[in-house]
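Asks: structure of the sequence below:
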Amino acid sequence: MMKYRLFTIPLALLLACSAERPVTSTSRAFEGSLGTPPPKAAAPKLARYAMVVSAHPEASRIGTQILQRGGNAYDAAVAVQFALAVALPAAGNIGGGGFLLYRDRNGSAGSLDFRETAPAAASRDMYLDKQGNVVPGLSTAGPLAVGTPGTVAGMVALHKLMGKLSWPALLQPAVALATRGFPLTAKEAAGLNKTRVDFEKYNPGNVPAYVRPGGGDWQPGDTLRLPELARTLTRIRDQGRAGFYRGETARLLLNEMKRAGGLVSQADLDSYRAKWREPLRGRYRDYDVITMAPPSSGGVALLQMLQMLEPVDLAQAGYHTPLAVHYITEAERRVYADRATYLGDPDFGLVPIQKLLDVDYNRQRAGTMRSRGRATPSSDIVAGANLPSYESNETTHFSIIDALGNAVSCTTTLNGGYGSKVVVPGAGFLLNNEMDDFSVKAGTPNAYGLTGGTANSIAPGKRMLSSMTPTILTHNGKVALVTGTPGGSTIITSVLQSILGIVDYGLNAQQVVTAPRLHHQWMPDLLDVEAGALLPVAQDTLRARGYQLNPALPWGRLDIIHVQPDGTLEGGADPRGDDTALGY
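Replies: Here you go, the predicted structure:
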């Protein structure tokens, strides 16, 4: 497994770049006139033995029951994944893919890549017109946006290697949930109503169950029943992988591809394989960091940012002060420039991970930050020199720790909310729109404003680049933090802020997930700011120093588990969604 040491730079040298005089203690830092007070939040959920934190109360309930019945964290992960496919149609899925990171009770760690792949009939310029321009919407909705799904193969691979309970026992709760139905939350009712027009547009002649029978709007508390999805889950329960990639489910999926002009074929389904990959390892302060390797960009970018921030005493600088925001933002913009240039599927080209995580390389990158806390225009920043040349807010994440000490961090997605909006007739599940996570055209931003290059161009069988960043931190050989979030391009920076909140600022788990966030991704040159993240005086100071602040609606759904020194599990469930922490 790859492990990277962090460089050190004298704090006095770094702080000389700022106009503020840093205070001398963490408590005084929070009281500074430019810093935001620690976020107010409900008390975190506490548990002694095991915990599940996911994006829906039904999924957390099912996962916790699996643990109480003697299942391990990997069993619970399978059950939670399929429960989310029922209860969270905006992002939970069997028609998408994702990444899972684990750390077992004996200290070994690994990761599973069940990211979607481009169909064999896909081509580099498939979303361009005759003039070479991107055709709007072609890669984001409808049948051409669909990549070969990986979720079912991923869960089968996880259970085969690491599961304890029987496969049918893990699938049955999701089957029952889809059959009997469940009450819609206010957020999910609003999401389904907002998407109704797209459901009708991309499913002509096949009104899916996600459209309210008889017309009109869904109301909170209405029961959503998914009988077609229940039958599909039953086939997966009884037949395993073949219940999805072969037989009746595959026939229904391929019929829809043929009818609508999609590219996924039986050969694509047969050839799809989830891949076990070595995770990346690094260190921040006195914590070991385990995170995801490419084709996720998240782990590389996260470790780069932690390397750049390691020498900065963020606790001394203060929480969300202009000084702290300066260093965090400047690290982010440099890392996202590298992401756009160098990262892609390692099975299809050279991804220079060793160089990107090299001590001297990141020292040089951090050394280009401007003095006195001033912004570096993104137009002045390019990817680092001398290296080899070469996505949705509706992803979802869950974190699990079992009574034995096994930990799972899993991020899974359809990409955009409700994916491609295509529901397979007779099978009842939504298909992804992950093809938009490729660089449809080098230098052209995708749906989330992320710019990519040729390293992430479309090719048959290739996995599209992702921002998903499932991450586990250990301290003194024991799991200390399990973290991750949806949020497209904001995933990496949100995971970073969860780590800083725990390690540097001493926040509890619920404070971390509740706290308003900040985000910069190089291009566009904007610092996104959630309401309440910065005091007005801090905003004025940052604007005066060249930062372009962009007020943004809330993003992400951080779901984390923080292990306290006495072993108590502290769950943080993001209030931006219906996220729920449960344990015992």
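Asks: CA only for contacts and neighbour counts going forward, please
Replies: OK.
Asks: correct me if wrong: residue 51 contacts residue 401.
Replies: Yes: counting by CA atoms under 8 Å, residue 401 is a contact partner of residue 51 at 5.4 Å.
Asks: compare these two (neighbour count), which wins?
Replies: Set residue 51 next to residue 401 and count neighbours by other CA atoms under 10 Å: residue 401 wins out with 33 against 28.
Asks: is residue 110 in a helix, a strand, or coil?
Replies: strand (DSSP: H, G, I helix; E, B strand; the rest coil).
Asks: what about it, how many neighbours?
Replies: 19.
Asks: so it sits against residue 101, correct?
Replies: Yes: the pair residue 110 / residue 101 is scored as a contact, 6.0 Å apart, by CA under 8 Å.
Asks: joint contacts of the two?
Replies: residue 279 (CA atoms under 8 Å, 6 or more residues apart in numbering).
Asks: related to what we said a few turns ago, name the residues contacting each of residue 51 and residue 401.
Replies: By CA under 8 Å, 6+ apart, the residues touching both residue 51 and residue 401 are residue 561.
Asks: residue contacts, residue 60?
Replies: The contact partners of residue 60, taken as CA under 8 Å, 6+ apart, are 52-54, 80, 580-582.
Asks: element containing it, please.
Replies: In this assignment (DSSP states H and E), residue 60 forms part of helix 57-68.
Asks: and the following helix or strand past that helix, what does it pack against?
Replies: Downstream of helix 57-68, the next assigned helix or strand under DSSP H and E is helix 73-87. Counting contacts by 3 or more CA pairs under 8 Å, 6 or more residues apart in numbering; DSSP states H and E, helix 73-87 is packed against helix 57-68, helix 151-162, helix 167-180, strand 395-401, strand 407-413.
Asks: need the three-state assignment for residue 427.
Replies: Following three-state DSSP, we place residue 427 in the coil state.
Asks: tell me how far it lies from residue 63.
Replies: Noted for residue 427: a distance of 24 Å to residue 63, by CA to CA, to the nearest Å.
Asks: for the comparison step, fold the sequence that follows:
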Amino acid sequence: ARDFVDDANSQGGALTIEDMRAYLPEVRPAITLPYIERTQFLFPSPPVLGGALAADLSGILVQSKYFELDGADRTHVFAEATLAAQARRTDWLRRDGLVTQPAYYLVDADRHAMIASALDEDRHAQRPPAGDAAIPLPPGADATGIVAIDQFGSAVACTVSMNGAFGSGKVAPSLGLLLARPSGKDSLPPVTATPLLLVGEARVKKDEERVFMAATVTGGPGATEALADLALRVSGGGQGLESVLAGPRLYYAEGTDALVIEPGLPKDQQAALRARGHTLHPGASGVRINAIYCDSGVPNENQACAAFADPRGFGLGAVGDR
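Replies: Sure thing, here's the model as predicted:
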């Protein structure tokens, strides 16, 4: 610890051994979103903003049952739901980034059902928030995600960041560690980077509990949407993890009426979206998801899991089976 303090200060830091002793992990209860067949999604609670964003959008999507639809019907309802989530962000988020409502509000099924019931299945009726109702998200720093599930049902989903590419760009001389960039006005921590777990409800017998999914998302605009879409289509729609992960993504750019789509979205779906009133803007996705999905849950005598890194990572993501 003293070597680290000396190294950090030699590179322009202002760290003391007392700072190191006072730096302790903090345990907070997760945001718990009830799901299907006695399962629940777990998201990180505030002040981490990504978990609140993902829980709110996922709740709206669960109530819309969009993942039971096919093709253009599914993409249309999904797009409308994501824009509705943006517009209703003022229900629980202040412009300075402070979450004003408790966790149970973010997973309120009645509220989500009300929002979902207002989605028009035939035309683009949602509008982007404007004026005081618009709460744009700051870009924040990029991050990386790590997921793991073992044969006993222990699971980890974690996102970490150095608050900038290669952190501060400085190395601790004696330890060889890259030093993180201090967070501040010009160096915000990740905003939408989010870990997620899908688990069975707590049981009386501990050995009957199951974990089904561990996933993380990083990468900025469209991250919350991509994570919720993958989690629900794989677990609720029965679609393959690898195909959903590699498939085209779409999201409404913050505060605009522009539906950003990846070029791989089928032409017939693009035409159907335009016919319903969406304005499409082709663009590549900078979002990266790592995920593990176990259809029957773990632990299980016949457990089978799939694990994939996002192909958009160009090989920088890695998957290990041991």
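Asks: TM-score of the superposition?
Replies: For this chain pair, the superposition-based TM-score is 0.78 by TM-score structural alignment, normalised by the length of structure 2; 299 aligned residues with a CA RMSD of 3.3 Å.
Asks: what range in structure 2 matches the helix or strand hosting residue 27 of structure 1?
Replies: Using DSSP H and E, residue 27 of structure 1 sits in helix 26-30. Aligned by TM-score structural alignment, helix 26-30 of structure 1 falls on no residue of structure 2.
Asks: counting by contacts, list what that helix packs against.
Replies: In this structure, helix 26-30 of structure 1 makes packing contacts with helix 314-317, judged by 3+ CA pairs under 8 Å, 6+ apart.
Asks: moving C-terminal of the helix it packs on, what's the next helix or strand?
Replies: Counting by DSSP H and E, what follows helix 314-317 of structure 1 is helix 322-342.
Asks: just checking, what packs against that next one?
Replies: For helix 322-342 of structure 1, the helices and strands in contact under the criterion 3+ CA pairs under 8 Å, 6+ apart are helix 298-309, helix 314-317, helix 536-544.
Asks: whereabouts in structure 2 does stretch 170-185 of structure 1 align?
Replies: Counting by TM-score structural alignment, stretch 170-185 of structure 1 has no counterpart in structure 2.
Asks: so residue 317 of structure 1 makes contact with residue 29?
Replies: Yes: using CA under 8 Å, residue 317 of structure 1 is in contact with residue 29, at 6.4 Å.
Asks: these two: which is more packed in?
Replies: residue 317 (27 against 24).
Asks: show me what that one aligns to in structure 2.
Replies: Using TM-score structural alignment, the equivalent of residue 317 of structure 1 in structure 2 is residue 69.
Asks: ok, residue 424 of structure 1 - contacts?
Replies: So residue 424 of structure 1 contacts 252-253, 256, 430-431 (CA under 8 Å, 6+ apart).
Asks: before we move on, the earlier item: what's the closest of the helices and strands packed on helix 73-87 of structure 1 to residue 277 of structure 1?
Replies: Residue 277 of structure 1 sits nearest to helix 151-162 of all the helices and strands packed on helix 73-87 of structure 1, at 12.4 Å, using CA to CA.
Asks: got the angle for the closest one vs helix 73-87?
Replies: Here the directions of helix 151-162 of structure 1 and helix 73-87 differ by 160 degrees (axes from the mean of the first three to the mean of the last three CA atoms, to 10 degrees).
Asks: all helices for structure 2, in order.
Replies: With DSSP state H as the criterion, structure 2 has helices at 2-10, 17-22, 49-64, 71-87, 103-106, 109-117, 223-235, 241-246, 267-275.
Asks: what are the buried residues along the fifth one?
Replies: Read that as helix 103-106 of structure 2. 103, 105-106 (16 or more other CA atoms under 10 Å).
Asks: and for stretch 4-11 of structure 2?
Replies: Neighbour-count burial for stretch 4-11 of structure 2, counted by 16+ other CA under 10 Å, picks out 4-8.
Asks: from what I can see residue 115 of structure 2 touches residue 84, true?
Replies: Yes: counting by CA under 8 Å, residue 115 of structure 2 does reach residue 84; the two are 7.4 Å apart.
Asks: the helices of structure 2: which one's closest to residue 37 of structure 2?
Replies: Nearest to residue 37 of structure 2, of all the helices of structure 2, is helix 223-235, at 10.7 Å by CA to CA.
Asks: for residue 319 of structure 1, see how far away residue 81 of structure 1 is.
Replies: Residue 81 of structure 1 is 35 Å from residue 319 of structure 1, where distance means CA to CA.
Asks: same thing with residue 343 of structure 1?
Replies: For residue 343 of structure 1, the distance to residue 319 of structure 1 equals 31 Å [CA to CA].
Asks: follow-up on the earlier one: looking at the helices and strands packed on helix 73-87 of structure 1, which is nearest to residue 194 of structure 1?
Replies: Between these, strand 395-401 lies closest to residue 194 of structure 1; by CA to CA that is 17.4 Å.
Asks: summarise which helices and strands that closest one is packed against.
Replies: strand 51-54, helix 73-87, strand 407-413, strand 478-483, strand 559-563.
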